[in-house]
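Participant: take this sequence and fold it.
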Amino acid sequence: MSAQEQTVVNGWRVFHATGREPDSPPQLPEAPPWRRFNGARTQPAPPDDPAAALRRLGSHSVTPQLGPDDIDTVNAAILLRRPLLITGPPGVGKSTLAYVIARELGLGRVLEWSVVSRTALRDGLYVHDAMGRAQAIAAWQAGLRDGAPQASAEATTDSATPSSEGQLPPVLGDFITLGPLGTALLPYDRPRVLLVDELDKSDIDLPNDLLHVLENGSYEIPELVRDAADAASVHTSDPGGRAELAGGRVECREFPVVVITSNGEREFPAAFRRRCLPLEMRTPTREQLLAMVKGHFDALPGGAEEMVDLFVQRVQAGGTHSLDQLLNAVQMTTAGGFQVDGDGRKLVEMLLRDLAKGR
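Facilitator: Next up is the predicted model:
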């Protein structure tokens, strides 16, 4: 049964964890009244990023390690326009799920926001290159000929009045770039997919800082709000992307599909968890691991099953292992002349080492 046929039968379910690119993007369920937004100036459809999807998913269809209940949780997050909070040990494919959703629903390029201890909310919303703007204004003023009107730099820049030679001053929007979160909240006809990776590594305040943005689907850029111009064209996180903003305000039309990952290093505030749907991912089964390897290598290389069995044994023994380790070990089996049972055994042991031991 095709994904489109399953959608008709199951009604509210549009995601089936097939990982297959659809012939035509499925129609998404209508948002509930309390999760509808009024973003104007609709953005064009986002570009695809097949190279990133290929790195994450391989060239063939993949079946992630999701059971029926997990798939229902993903569908509920899409229908309710709520973030999906995915927890689980490192390396089990939490962030990969964002790419599976984007490919299967035809939602284009995934916007990635990788969180570290110094990450602040503004980093995800936008960046203002104040130094670059100041240098551009200074260079523009230096280029004015003697006798040209010498208005203040800020007033002249805001009004974008050309000089006596017709040269326009630097425009504020040219020095503002929307971050991944800020770009995801632009008004698109279909939702963007936003991956907020490893939120548990953030400063303790970031989850609380996210509450307002995730609830209201909007934010303001103070520099543009104070600007005299009614609208500004700014850069986005998409390559070569631009967006026209009115009054310095951004509001989504369709709330993005937000996938937040956590390795469980700390708990999040109750107010934050209330706004998310939880999903715990576990280590894939042997069959799922074989399917993943096949998706990345087009076919199962010789010795792949032995590597998968060894990987499963290591995981069942209680160690901490990543799916990347398995792919690296299988890749070595494809190297000409490499013998797993010979001198290569020590190298395989190193590739599949227990990450919890620190070496």
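
Participant: going forward, measure contacts and count neighbours with C-alpha atoms only.
Facilitator: Noted.

Participant: which is the next helix or strand following the helix or strand hosting residue 309?
Facilitator: In this structure, residue 309 is located in helix 304-316 according to DSSP states H and E. Next helix or strand after helix 304-316 toward the C-terminus (DSSP H and E): helix 323-333.

Participant: now the other sequence, so there's something to compare against:
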Amino acid sequence: MFHATGKPPAGLPPALPQPPPWRVFSGSPLQQDPPEDAQSALRRLGTVQEGPQLREEEINAVNAALLLRRPLLITGPPGVGKSTLAYLIARELGLGRVLPWSIVSRTTLRGGLYEYDAIGRAQAIAAWRASGATEGNGTENVPDLGDFVTLGPLGTALLAYERPRVLLVDELDKSDIDLPNDLLHVLENGSYEIPELVRADVSAVSVFTDDPQKRAVIEAGRVECAEFPVVVITSNGEREFPAAFRRRCLPLEMRPPSREQLVSIVVSHLGRRPEGIEELVNDFVRRLDGGGTQSVDQLLNAVQLTTADGFRADGDGRNLLEMLLRDLSKGR
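Facilitator: Below you'll find the predicted structure:
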């Protein structure tokens, strides 16, 4: 099903296998197909190259997560390509725009699910009443409750789509200590409620989503997925997660790319094979083998710099190259 080539589907996107009985969901109403975001995929992945971009064991882990409808918990050093994997899956399986959720210490579960602008709605109602309108007069201009609700990346991913969305939960280890536990219920049940909509007692409300300029219909204030999203959770290993959280995820430890993969990555991003790339890649691999912490971005920047017109490999040029390829584990 997933081969890590990053090639978009030639025709109809591939069908996913049936989920296990305990991972079947029945959310409704079905929403419109998600938008494409080819530009973000191009920035992350470059152009398509021949051959897999992951190791066999990494491909197997992704396929297991797709089959079992379980989140994929990816660990590994910074810059190894953990978050890029979400874009690789989305492009190859034709799943549309990736929903990125970048985690910081202030991130909360509610922020990932939805935001409700109570102050904005109160101001809109006050302005509506000040205009002379009443509940029985001019109701066509009553501020719509849905105009003040915006779903977050997690909340959008759990909408009912015909095919699963791809959700990237980036650097979960930077979160408040309670967030992994807060996620347990949502990831297990594939659903959540928006209390403000439940209290409003309306049959259906159109709200904003995390997709630019897109809206979705929510019935009775409750959201449930029809297909559990492809959830890619990344961690730099700064702390351990609770056992209850880890048992709901499939673990994948990513290692730095091989020499052949590094060459393929450079060619896919630059669209050509620059002269002298082998020497730079060999230098990069030697630094990794020596125990250094390096990012693929560093190699791409180094190749871009050394192939620029006027670059000289001696003197200041060499100093710039060393600065770009510095060991990230050694501070400055």
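
Participant: name the helices or strands packed onto the helix holding residue 309 of the first structure?
Facilitator: With contacts defined as 3 or more C-alpha pairs under 8 Å, 6 or more residues apart in numbering; DSSP states H and E, the packing partners of helix 304-316 of the first structure are helix 286-297, helix 323-333.

Participant: want to throw those into a markdown table with distance to residue 215 of the first structure?
Facilitator: Output for those, formatted as a markdown table (distance: least, C-alpha to C-alpha, whole Å):
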| stretch | distance to residue 215 of the first structure |
| --- | --- |
| helix 286-297 | 36 |
| helix 323-333 | 34 |
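
Participant: and of those, who's closest to residue 274 of the first structure?
Facilitator: helix 323-333 (30.4 Å; C-alpha to C-alpha).

Participant: which one of the helices and strands packed on helix 304-316 of the first structure lies nearest to residue 181 of the first structure?
Facilitator: helix 323-333 (26.9 Å).

Participant: can you state the mean residue-to-residue distance of that closest one versus the second structure?
Facilitator: In the superposition against the second structure, helix 323-333 of the first structure averages 0.9 Å from its aligned positions (mean C-alpha distance after the TM-score superposition for the first structure).

Participant: could you tell me where that helix falls in the second structure?
Facilitator: Residues 296-306 of the second structure are matched to helix 323-333 of the first structure when aligned by TM-score structural alignment.

Participant: quick one: buried residues of that stretch?
Facilitator: Buried residues in stretch 296-306 of the second structure, defined by neighbour count with 16 or more other C-alpha atoms under 10 Å: 296, 298, 299, 300, 302, 303, 305, 306.

Participant: just to revisit the earlier point, out of the helices and strands packed on helix 304-316 of the first structure, which gets nearest to residue 207 of the first structure?
Facilitator: The closest of these to residue 207 of the first structure is helix 323-333. By C-alpha to C-alpha, the value is 27.7 Å.

Participant: contacts for that closest one, please.
Facilitator: Residues from elsewhere that reach helix 323-333 of the first structure (C-alpha atoms under 8 Å, 6 or more residues apart in numbering): 91-93, 293, 301-304, 307-308, 311, 338-340, 348, 351-352.

Participant: toward the C-terminus, what is the element adjacent to that helix?
Facilitator: Counting by DSSP H and E, what follows helix 323-333 of the first structure is helix 345-351.

Participant: aligned partner of residue 17 of the second structure in the first structure?
Facilitator: Match for residue 17 of the second structure (TM-score structural alignment): residue 29.

Participant: mind checking the SS state of its match?
Facilitator: Here residue 29 of the first structure takes the coil state, with states given by DSSP: H, G, I helix; E, B strand; the rest coil.

Participant: setting aside sequence neighbours, what's the nearest residue to it?
Facilitator: residue 79 (5.8 Å; C-alpha to C-alpha, 6 or more residues apart in numbering).

Participant: aligned partner of the one you found in the second structure?
Facilitator: Superposed on the second structure with TM-score structural alignment, residue 79 of the first structure falls opposite residue 67.

Participant: identify the residues contacting its match.
Facilitator: 16, 17, 18, 19, 20.

Participant: and the gap between the nearest residue to the last one once chain neighbours are set aside and residue 307 of the second structure?
Facilitator: With sequence-adjacent residues excluded and distances taken as C-alpha to C-alpha, 6+ apart, residue 20 of the second structure is closest to residue 68, at 6.3 Å. Note on residue 68 of the second structure: its distance to residue 307 of the second structure, by C-alpha to C-alpha, to the nearest Å, is 45 Å.

Participant: which of these two has more neighbours?
Facilitator: Between residue 68 of the second structure and residue 307, counted using other C-alpha atoms under 10 Å, the more crowded position is residue 68 (17 against 14).

Participant: where exactly do the strands run in the stretch 101-250 of the second structure?
Facilitator: Ranges of strands within the stretch 101-250 of the second structure are 114-116, 149-151, 166-170, 191-193, 204-208, 215-219, 222-224, 230-235, 250-253, based on DSSP state E, counting those that start in this stretch.

Participant: in the first structure, what range does the first one match?
Facilitator: Yep, that's strand 114-116 of the second structure we're talking about. Taking TM-score structural alignment, strand 114-116 of the second structure hits residues 126-128 over in the first structure.

Participant: quick one: the matching stretch to the second structure mean distance?
Facilitator: Averaged out, stretch 126-128 of the first structure is 0.5 Å away (mean C-alpha distance after the TM-score superposition for the first structure).
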